[in-house]
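1. what follows is a predicted structure for the sequence shown.
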Amino acid sequence: ICIFLSLAIANRKQLNFIRINLKLSLIVSVLLVLFSLLYILRIENSDNLYDFDKMTEFYDIPSPQLTLLLLPFHLQSREAMGVSEVAIERIDEINKYIDSNMLFIQDLVTLLPGDQVSAGNVLGIVVNLNPNVSLTPGLLGGLYLSYGLIGIISGLFILGCLVQYVWKKYLLTNSPYYLTLVTITSAYIIELINRGFFKPMYLIVFLILRFCIRRVINEK
């Protein structure tokens, strides 16, 4: 949606292009509504999904209408810390499957031909003792497992520099392209903080954005 919006702004003088993007935006909006309806139906009719009322009672949450939205962040943080703690204790077991120094970028290796194991699956085997489970340690855990304390400091410094770079570029150029880049960068950094492992999609999404922008420039 951000890409379509930026392209529409950058080409606001081209009426045909705007009409096409309006149609695409309408299609995306309809799909989002349908997805939301299907999600609601799934929640209402599935016995396997977690019941929010049960969660509220189990954790004895005060004012759930205000705090329930924050509970997933709390639970994810607890899970990430627990997974990281056990993984650090069993680092030798991890090294039996892959080099722990490769754990943070192991998901990039899954693009190669052959039977490749993902970092989450390795943690599922080592931490949860279940090969069908994929676990995530959070960004701090992922960096520490592969590179130690230096990895945490270096990784957070690089992410901070990246955000600062794209934000300054947007302030200097006021370009819809850099606005889109700021939005996507922020979103995927949050995703990386949650997951803890560097995934191929973090690169692919920026390549797609670059390709779209070049197409627009060439059509002008």
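-> Thanks, I have it. All of these numbers come straight from a predicted model, not from anything done at the bench.
2. CA atoms for contacts and neighbours, from now on please.
-> Fine.
3. what ranges do the strands span in the chain?
-> Assigned by DSSP state E, the chain shows no strands.
4. N132 contacts G120, doesn't it?
-> No: shown here, N132 and G120 do not form a contact pair, counting by C-alpha atoms under 8 Å, at 10.1 Å.
5. comparing these two, which residue is more hemmed in?
-> A direct count of neighbours by other C-alpha atoms under 10 Å for N132 and G120 places G120 higher, at 22 against 10.
6. the more buried one and T136, how far apart?
-> 6 Å (C-alpha to C-alpha, to the nearest Å).
7. count of residues packed around K23?
-> 12.
8. no no, I9
-> Neighbours of I9 (other C-alpha under 10 Å): 15.
9. what's the answer for R90, then?
-> R90 is flanked by 14 other residues according to other C-alpha under 10 Å.
10. got another, please set it beside the one above:
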Amino acid sequence: MYAFNLYLGAFVITNLLFSAKISSALPSFTRVRATKTGTFQLFMLTHVAISYATLALVMVTTGNIFLNQDLRFNIPAWMGYIIRSPLPIIPILYFLPYSQRRKFGIVAMISLPSILIGARGTVVSFVASYALLLTINLINNRRNRETIKKSVFRSKKFLKIFGGSFLAFFVTIASGFYIRRYNSQVWSSAGDMAREYFQSESIFVFIILPFYLAFKETTGLANQIINNNLALTSNIFFSDFYTLLPGSHDAAGKIFGDEVGRIGGGGLTPGIVGGLFLDYKYYGVLGMIILAAALSRSYAATIKHPKYAAVYAILIFQFIHLFHRGFPKPEYVTFTIIALFYTAFFLRKNHA
């Protein structure tokens, strides 16, 4: 608990210090608009077509990953990045002058390749970033009215946004969790786990089971790392970046799993506290300070330049993903670069 409080306290205090001089106003989207929508559509469709072509190649060479989730660990890292690369377009769509129905169809088209290779959590993070932009705009609209009869968080529109996002989050995560365990020769069935951990097979247990086991892994591994002062023969925190280099390089989660023991082909996720502590011990607190400073400064930049709000929303949820995973991925950087590209070329602030 001392280590957790130290790490998380450093993150919170740094955020408070940097946020003290930042305006409390939310970024206003009223003057942000899309330009060159025809060119945007051409770029987007080309980008998505490349993703689908890479997905087809993976399906032919690797197999049906959606029905056999363990096969996703056989996908070359660079191919996985290409398949997931259109996802940053999702929050950018918020600023496009398309109907909500059309946007929904584009989101589904963009998300499908990533879902089919088991990148469910990544898809959810981008849908959530879109929902965050909707929520910010809803709050701003309420604040601009002379009277606010009820909290924005109790409004029908917010409840629809929250409910729809939560449903998409649950269905995407839970479906992969249960498909992975269906007739698996490696993983315990959902029923066996419900009886083991909850001594119950009620519907409520099956709703929370995927999330319970994910968080149980993260906190349990971090606990073992800190209490046992676990250290590997070499630092692995940035090992995922080496997977892009020529030759064979294992991801950090896989290296960690090989050292401490694991079942199946996936890597282990000790969370950001466990991942930093594993390599840097208490010096890892500096990593939390750097992350907090980066997020705070990004928010300050978004207040001044609202057209970059989609990039900031992506950073928020990539940080949440990193917080749970524990080891940074190259696509945290590539996702940000792609979002910056689409924002810089196709969005502008209207001063008229």
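-> Nice, I can see it. Everything numeric in this text was worked out from a predicted model, so none of it was measured.
11. just the TM-score for the two chains, thanks.
-> After superposition, the two chains reach a TM-score of 0.69 (TM-score structural alignment, normalised by the length of the first structure), with 200 aligned residues with a C-alpha RMSD of 3.9 Å.
12. quick one: residues contacting D279 of the second structure.
-> A231, L232, N235, I236, F237 (C-alpha atoms under 8 Å, 6 or more residues apart in numbering).
13. now do the same for it: its match in the first structure.
-> The alignment partner of D279 of the second structure in the first structure, by TM-score structural alignment, is S146.
14. next one: L322 of the second structure
-> Applying TM-score structural alignment, one finds that L322 of the second structure aligns to L192 in the first structure.
15. I'd guessed its match sits against F198; true?
-> Yes: between L192 of the first structure and F198 there is a contact under C-alpha under 8 Å: 6.8 Å.
16. all helices for the stretch 101-250 of the second structure, in order.
-> 120-143, 156-181, 190-197, 203-227, 239-242 (DSSP state H, counting those that start in this stretch).
17. ok, which of those comes nearest L16 of the second structure?
-> Comparing those against L16 of the second structure with C-alpha to C-alpha, the closest turns out to be helix 120-143 (20.4 Å).
18. by contact count, what packs against that closest one?
-> helix 89-92, helix 100-116, helix 156-181, helix 309-325 (3 or more C-alpha pairs under 8 Å, 6 or more residues apart in numbering; DSSP states H and E).
19. Provide the aligned range in the first structure for that helix.
-> Going by TM-score structural alignment, helix 120-143 of the second structure sits over no part of the first structure.
20. now the angle from that helix to helix 309-325?
-> Relative orientation of helix 120-143 of the second structure versus helix 309-325 (axes from the mean of the first three to the mean of the last three C-alpha atoms, to 10 degrees): 130 degrees.
21. what's helix 120-143 of the second structure in contact with?
-> 26-29, 87-88, 90-92, 94, 111, 114-115, 148, 152, 158, 161-162, 165, 168-169, 172-173, 176, 309-310, 313-314, 316-318, 321.
22. go again with 6 Å.
-> The contact list for helix 120-143 of the second structure, computed with C-alpha atoms under 6 Å, 6 or more residues apart in numbering, reads P91, F169, T172, I173, A313, I314, F317.
23. what's the matching residue for D250 of the second structure over in the first structure?
-> Aligned partner of D250 of the second structure by TM-score structural alignment: V117.
24. how many residues are close by that match?
-> The tally of other residues near V117 of the first structure (other C-alpha under 10 Å) stands at 14.
25. could you report the neighbour count for whatever residue of the second structure lines up with I213 of the first structure?
-> Using TM-score structural alignment, the partner of I213 of the first structure in the second structure is T343. The number of residues packed near T343 of the second structure is 20, by other C-alpha under 10 Å.
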